[in-house]
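1. sequence first, then the predicted structure:
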Amino acid sequence: MNKVPFKTVLYLPSQAAAETEATITKWFVKPGESFVKGKILAEVESAKSTFEFESPCDGKVINIICAEGSTTSFESPVIEIETTDSSLKNEIPSASASAVETPQMEISIVEKQKEPAIREISMLGIGTYLPERIVTNGEMLADHPDITEDYIFGVTGIRERRWAKKEEKPSDMAYIASVNAIRNSGLKPEEIDAIIVSTTTPDVMMPSTACILQEKLGIRGVPSFDLNAACSGWLYGISVAKGLILSGMAQNVLVTAVDMQSRLLDKKDRNTYFLFGDGAGATVISGNHPGHTIKCEILTADAGGIHMARRSYMGYEVPENTGDVDPWIRLDGRALFRFATESFSSIIRELIVKSGWQASDIRWVVPHQANSRILKAAAQKSGVAFERYYLNIDKVGNTSSASIPIALSEIERGLQKNDKIIFCTVGAGITAGGMSIEW
C-alpha cells in the first residue's frame, strides 16, 4: 500500500541541558529538494559545540523556516518538509518558547540530615532475573551483513545480551527477581507493605504490573503501583519508597525494575537494534531493619530532551497492524551521548559533595549500563577513575531501569561494610538521577 505524504516540521536536536539556542551557519538543502534519511541538512553552532543537523527521514524540503545565519531556540521549528515517514506524525510537539522556558538541569537533593533523627532508610536484599537466551553480536549480523561483531562492540561495548522467550511476560521476570530480593532481605512476603514497579513495558495498560506482581507473590492489602521514568525508574522508585517510609505509610517497600525491550527493536535501526537486553532487578527498602544506608539522592528531568529517546506505541510487544503509529524504540544517539555524559559526571560530583565524601573514597560507581563510550567519557569528567566504574553491559546489554540492580548483584559478594557506592542514571524524558549508599 502506498504511503500518503504529509507535511511536518523539524526541530534542532537538543544539546546540553543548559543550552537554549543555536545558529544555523549553513543550509545544505533548499526548497523543492529531496533528501534521504541521514543526510546532513545544515551545519549548526551552539554556545558549546558545532554539530551537523541530520534528517530523521526521507522527504522533500517545503520551506526553510530559520534562515542561514539566524539564531533560534531548540524549541522552534527550523524547516518544513514533506515525508511519508509515519513515525514523525506521532512525535511529541515541542512547546512554544513563549509558553514555557527551556528547562535547566535543576538538581533536587534529598539529604540524610533532613530526615527525622530516628529514621535510617536502608537497602536490604537484592534479587535479579536474566532470561536464558543469549543473543550474540554474531547472530545480529544476519540483518546487517555489511558490519562486523567488533564494530558492534566498538560502538556499544556489548558482545551479547539476554532476550526473553516468546511466552515470557514482564511480570514473570519481575516475579523471579522479587522473590530473590525478598528472600535475600531476610523478610517474609507478608512483611512487605508496598510494591513499586518501574517499567516502560507493562504486561497490560491496566491493571498495573505491580498489582499483577502482588498477586503472583501472594501479598494482599498493600499499595501497589507502577512508575515510568524509563532507565531512571529504579532510582526514582527507591526515592518514592523512601518517601512512603518517612511518611509512616510503609516500613518495607519492594522496588522492582523490569523491562522487555527486545520485541520493540527495529532491525533496520542501528541506533537501537544492538543495544537492548531484557531483565529484572529488585530490592527491599526498609525503615526498621538495619542494612545498607542510603545517604542522599538526586532526581531530575529535563523536558528539553523529550525527543532524544521515545516510543509512541504502548506495551511490550508490537502487533501486526499499528496503523500510522511508529511502534519501535527511537533514539537520537548523538544528543543522548552529550546529555548523558554531562549528566552522569555532574551527578557523581554532586553526590560526592552532598555525602561528605572524597572522590578517592568511592569503592564503586554502578551506573546505568547505557553505552560503554558514554561511561568512559563521563568518567573523565567525574573525578572518579574509570577503573572504579562497574560495567557488565558487555554481557547483558542495556536492560533499561533494571541495569543498576543487575550490575549491583554481580559485585555484592565482594563488597565490605562501609564501602561507599554511587549509582547514576539517565533515561528517556530526559530523566536523570543518582544515589549514594554506604554498604
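-> In hand now; what should we look at?
2. CA only for contacts and neighbour counts going forward, please
-> Will do.
3. run through the strands of the stretch 51-200 of the chain in chain order.
-> 59-64, 71-73, 77-83, 108-111, 122-129, 133-136, 160-163, 194-198 (DSSP state E, counting those that start in this stretch).
4. next one for the comparison:
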Amino acid sequence: MALPGTRDIPDIRVLSVGTALPGAPVDNIALARRFGQSEQWAEWVDVFVGTRTRHLALDLERGTLTHSLADLATTAAARALAEAGLEAADVDVLVLGTATPDLLMPGTVNIVADRLGIDQIPTFQLQSGCTGAFQAIALGRQLLLTGEHRTALVIGGDVCARAFDLSADVSALPPEQLVNAVLFGDGAGAVVLSADPVPGAPVIRQVFTRLVGLGQAPGQTLTWFGPNDRDSDTPAVSEDYKAIEARVPVLAEEIYRELLETLDWKADALDYLLPPQLSGRMTTRISELLGATSAEEISVVTTTGNNGNGLPFLQLELLLPRIAPGERAIAVAVESSKWIKAGFALEGA
C-alpha cells in the first residue's frame, strides 16, 4: 500500500534533540553478579544478545528505583529546549510516547509539563511499545501541519526496570522471561519540531506508523497489577522472542523499501540508516538484510540497552550534528506487542 505523496506539504523541521540516561552503564558482569550468575553467563549475553551495557533507573543492590519516567523525560525535554534556544512558553503542543507511564493517572506527559512550567496548551500521551516515539513524532508533525501551532515538543521514553524481579532465579526462567532481564534499559529523549523555516534544521520528509497485527498473537506483553491481582503468577513482562526474531526483520525491510519508494529515493544515495534497536545482535542482522551499504549506520543499543521509546532520540542525537544539506536519513522501528510498522525520513537543509 503506497503512502500518501509528500508534494505541497509544508516543511516541518527538527530543531534539536535532548536525551537522558539514568546512572552509570551496567555491564553484563555486574548484571550476572546481581542475579547470582557466572562470568560465562555474562559472556553468553554479550555473544547471543549483543548488548554490552545498559542504563537502569534502578539501584541493583537495594532494589529501589532511582529515576521515574517523568524524571528522565523532564531532563531530556529541558535539554532539547535549551539546545533549540527556546523556553517553556514557546511550546505550543506537547506529546509523549511511552509503554511504561509512571501512573495510570495523572498522565506522565502532564507531570512533565508541570515540571517544565508548561500550561494552557494541548498535551497528548500515546501508549505504545517501540514505535511510540515515531507515533509521537507523527502526531506532533501533523498538529503543526494544521497551521494552528508553530512549535511542538515531542518526548519518548521508558523505564523498563520497573518490571525487573531482582529476586528471580534467572537460571530457572523460561526464555520468554529471561530475555527481559538482559535486553532492556531505561532512558528518554525529546525533539523540538518547528513549522518555521529555520536555516540548517533538517526536514521531516515522511513519517508513518501502521498497525499490521490483525489476527496475530502479541509478540510481547506488559502487565499492570492492581490490589486484586498483584499476587498473580502471571509474569509482569513476557515476549515471544522467536516470533520477534522471525518477524521484525521482515517488517523492517518492508518499512525501509516503502519509504524509499514513496520518496523516490535510491538506496545507494542514502547517507544514514537508523535501524531498529531491539538488541545488538538483532540490529546487526536487520542492517545486513536491508543492505544499505552506502549509508552510515547509527546505532546505540549495544551500550544503552533497549530503552524502548527513548532509543530513536538517542539515534537522532548522533545524527543531527552530522547530517549536511541534501543528505538523507531513514529510521525504522517495529512494535512487536501487536505488530506496528513505523518509519521516518529526514533530509538535511
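-> Perfect, thanks for sending it. Values in this document were obtained by computation on a predicted structure and should not be read as measured data.
5. in structure 2, what residues pair with the helix ranked longest in structure 1?
-> For structure 1, the longest helix by residue count, based on DSSP state H, is helix 333-354. Under TM-score structural alignment, the counterpart of helix 333-354 of structure 1 in structure 2 spans residues 241-262.
6. which strand in structure 1 runs the most residues?
-> For structure 1, the strand with the greatest residue count under DSSP state E is strand 292-301.
7. trace Leu311 of structure 2 over to structure 1, please.
-> By TM-score structural alignment, Leu311 of structure 2 lines up with Ser403.
8. and that match, what element?
-> Using DSSP states H and E, Ser403 of structure 1 sits in helix 403-411.
9. that helix: average distance to aligned residues in structure 2?
-> Helix 403-411 of structure 1: mean distance to aligned residues in structure 2 after superposition is 1.6 Å, counting by mean C-alpha distance after the TM-score superposition for structure 1.
10. what lies in contact with the very next helix or strand once past that helix?
-> Per DSSP H and E, the first helix or strand lying C-terminal to helix 403-411 of structure 1 is strand 420-427. For strand 420-427 of structure 1, contacts defined as C-alpha atoms under 8 Å, 6 or more residues apart in numbering pick out 229-232, 235, 309, 340, 343-344, 347-348, 351, 361-368, 400, 404, 432-439.
11. export the strands of the stretch 51-200 of structure 1 to a markdown table and tack on mean neighbour count and distance to Val179 of structure 1?
-> Formatted as a markdown table, those follow (neighbours: other C-alpha atoms under 10 Å; distance: least, C-alpha to C-alpha, whole Å):
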| stretch | mean neighbour count | distance to Val179 of structure 1 |
| --- | --- | --- |
| strand 59-64 | 18 | 51 |
| strand 71-73 | 18 | 49 |
| strand 77-83 | 20 | 49 |
| strand 108-111 | 15 | 29 |
| strand 122-129 | 24 | 7 |
| strand 133-136 | 16 | 21 |
| strand 160-163 | 24 | 20 |
| strand 194-198 | 28 | 12 |
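12. and of the ones you listed, who's closest to Ala378 of structure 1?
-> Proximity to Ala378 of structure 1 (C-alpha to C-alpha) singles out strand 108-111 among these, at 20.4 Å.
13. so what does the closest one touch, helix or strand wise?
-> strand 292-301 (3 or more C-alpha pairs under 8 Å, 6 or more residues apart in numbering; DSSP states H and E).
14. residues in structure 2 aligned with the strand it packs on?
-> Strand 292-301 of structure 1 covers residues 202-211 of structure 2 once aligned (TM-score structural alignment).
15. ditto for stretch 169-187 of structure 1
-> By TM-score structural alignment, stretch 169-187 of structure 1 lines up with residues 68-86 in structure 2.
16. list the buried ones in the matching stretch?
-> Buried positions in stretch 68-86 of structure 2, judged by neighbour count with 16 or more other C-alpha atoms under 10 Å: 68-81, 84.
17. now do stretch 341-358 of structure 1
-> Quick answer for stretch 341-358 of structure 1 (16+ other C-alpha under 10 Å): 341-352, 354-355.
18. same thing with stretch 380-393 of structure 1?
-> Lys381, Ser382, Gly383, Val384, Ala385, Phe386, Tyr389, Tyr390, Leu391, Asn392, Ile393.
19. what sits against the last one?
-> The one in question is Ile393 of structure 1. Ile393 of structure 1 neighbours (C-alpha under 8 Å, 6+ apart): Gly157, Ile158, Gln369, Ala370, Asn371, Ser372.
20. what does it correspond to in structure 2?
-> For Ile393 of structure 1, the residue aligned by TM-score structural alignment is Val301.
21. cool, and the first one?
-> Alignment of Lys381 of structure 1 against structure 2 is given by TM-score structural alignment, with Leu289 as its counterpart.
22. name the residues that touch the helix or strand where that match lies?
-> In the assignment (DSSP H and E), Leu289 of structure 2 maps to helix 280-290. Helix 280-290 of structure 2 has contacts (C-alpha under 8 Å, 6+ apart) with 47-51, 245, 249, 252-253, 256, 275-277, 297, 299, 301-302.
23. once aligned to structure 1, how far is it on average?
-> Overall, helix 280-290 of structure 2 averages 2.6 Å from its counterpart (mean C-alpha distance after the TM-score superposition for structure 1).
24. angle of that helix against helix 241-263?
-> 40 degrees (axes from the mean of the first three to the mean of the last three C-alpha atoms, to 10 degrees).
25. the next helix or strand after helix 280-290 of structure 2: average distance to aligned residues in structure 1?
-> From helix 280-290 of structure 2 onward toward the C-terminus, using DSSP H and E, the following helix or strand is strand 296-297. Average distance, strand 296-297 of structure 2 versus aligned residues of structure 1 after superposition (mean C-alpha distance after the TM-score superposition for structure 1): 2.5 Å.
26. what's the average distance for whichever helix or strand comes after strand 296-297 of structure 2 when superposed on structure 1?
-> Counting by DSSP H and E, the element after strand 296-297 of structure 2 in chain order, helix or strand, is helix 301-304. Mean deviation of helix 301-304 of structure 2 from its aligned counterpart in structure 1 after superposition (mean C-alpha distance after the TM-score superposition for structure 1): 1.0 Å.
27. sorry, back to before: quick one: the helix holding Leu289 of structure 2 to chain centroid distance?
-> Relative to its chain's centre, helix 280-290 of structure 2 lies at 17 Å (C-alpha atoms, centre = their mean, to the nearest Å).
28. in that helix, what counts as buried?
-> Gly280, Arg281, Met282, Thr283, Thr284, Ile286, Ser287, Leu290.
29. could you export those residues as a markdown table, including distance to Ala324 of structure 2?
-> Below are those laid out as a markdown table (distance: C-alpha to C-alpha, whole Å):
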| residue | distance to Ala324 of structure 2 |
| --- | --- |
| Gly280 | 27 |
| Arg281 | 29 |
| Met282 | 29 |
| Thr283 | 25 |
| Thr284 | 25 |
| Ile286 | 25 |
| Ser287 | 22 |
| Leu290 | 23 |
